[in-house]
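>>> only geometry, no sequence info:
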């Protein structure tokens, strides 16, 4: 009853998780206040290691340009969204529009790689 996952589908899943871990390490770095708070500093380095590791695994299958653009895009959208929600960053229409353009770019790269 189990179906096997294609290498490409697995690589895209790993890449998405790597992007989410990029959001974690960037947010934890902000919370570490210049690496002065040990728990957030440890989370920063642990999440960064995991993010790079999963990106490396995804690169076994995906083209480097596509994978890197998607990885940084997922991270950028996630961190920008958290900035709006939790770090009191301005939520202008132009800013939200630019974030939407990044999402469109990510989806476009995914669609073109299929």
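All right, it came through fine. Given the structure is predicted, the values throughout are model-derived calculations rather than measurements.

>>> could you use CA atoms for every contact and neighbour count after this?
Fine.

>>> what are the buried residues along the helix or strand harbouring residue 65?
Under the criterion of DSSP states H and E, residue 65 resides in helix 64-86. For helix 64-86, a neighbour-count test (16 or more other C-alpha atoms under 10 Å) marks 67-68, 70-81, 84 as buried.

>>> ditto for stretch 41-57
41-44, 47-52, 54-56.

>>> same check, this time on stretch 28-38
Using 16+ other C-alpha under 10 Å as the test for burial, stretch 28-38 gives 28-29, 31-32.

>>> filter the buried residues of stretch 41-57 down to just the ones in helices.
Using DSSP state H, 41-44, 47-52, 54-56 are the members of these that sit in helices.

>>> below is structure B, check it against A:
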């Protein structure tokens, strides 16, 4: 169950990071509210998962999901560049997440 909660926490990290970009430096109300609510949910779920999972594993997986998710949102919705080095970097992050999952005792 902790892994599912951690995955959802990572998805909320993508939500708040994307909303923060749309808030234009917290000058737009609704994206700013989504950012703050997303942060609270994401941090709360991360904290819950850390009751079971090791700190290093939980934090690394949460950050990795957020990083790769934000990368995908940037490409899919914000017109950010997609090229081989960026794709390889994202692939390495995903590989690291999978290795952390496989090597975790919990």
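Done, it's in. Since the model is a prediction, treat every value here as computed from it, not as a measurement.

>>> TM-score of the superposed pair?
Once superposed, the chains reach a TM-score of 0.97 (TM-score structural alignment, normalised by the length of the second structure), with 105 aligned residues with a C-alpha RMSD of 0.7 Å.

>>> one step back: residues in the second structure matched by the helix holding residue 65 of the first structure, start to end?
Per the alignment by TM-score structural alignment, helix 64-86 of the first structure matches residues 55-77 in the second structure.

>>> who's in contact with the matching stretch?
Applying C-alpha atoms under 8 Å, 6 or more residues apart in numbering, the contact partners of stretch 55-77 of the second structure are 6-7, 9-14, 17-18, 46, 49-50, 80-82, 90, 93-94, 97, 100-101, 104.

>>> what's residue 94 of the second structure aligned with over in the first structure?
Using TM-score structural alignment, residue 94 of the second structure lines up with residue 103 in the first structure.

>>> which residue is nearest the middle of the first structure?
Geometric centre of the first structure, nearest residue: residue 19, 2.0 Å, by C-alpha atoms, centre = their mean.

>>> check contacts around it.
Neighbours of residue 19 of the first structure in contact, by C-alpha under 8 Å, 6+ apart: 51, 70-75.

>>> which helix or which strand is home to the aligned partner of residue 12 of the first structure in the second structure?
The alignment partner of residue 12 of the first structure in the second structure, by TM-score structural alignment, is residue 3. Assigned by DSSP H and E, residue 3 of the second structure belongs to helix 2-22.

>>> let me know the angle separating that helix from helix 55-78.
In terms of direction (axes from the mean of the first three to the mean of the last three C-alpha atoms, to 10 degrees), helix 2-22 of the second structure departs from helix 55-78 by 40 degrees.

>>> superpose on the first structure and give me the mean offset of helix 2-22 of the second structure.
Superposed on the first structure, helix 2-22 of the second structure shows a mean distance to its aligned partners of 0.3 Å (mean C-alpha distance after the TM-score superposition for the first structure).

>>> re earlier: and of the buried residues of stretch 28-38 of the first structure, the nearest to residue 7 of the first structure?
residue 28 (31.1 Å; C-alpha to C-alpha).

>>> neighbours of residue 109 of the first structure, just the number please.
Counted with other C-alpha atoms under 10 Å, the neighbours of residue 109 of the first structure add up to 16.
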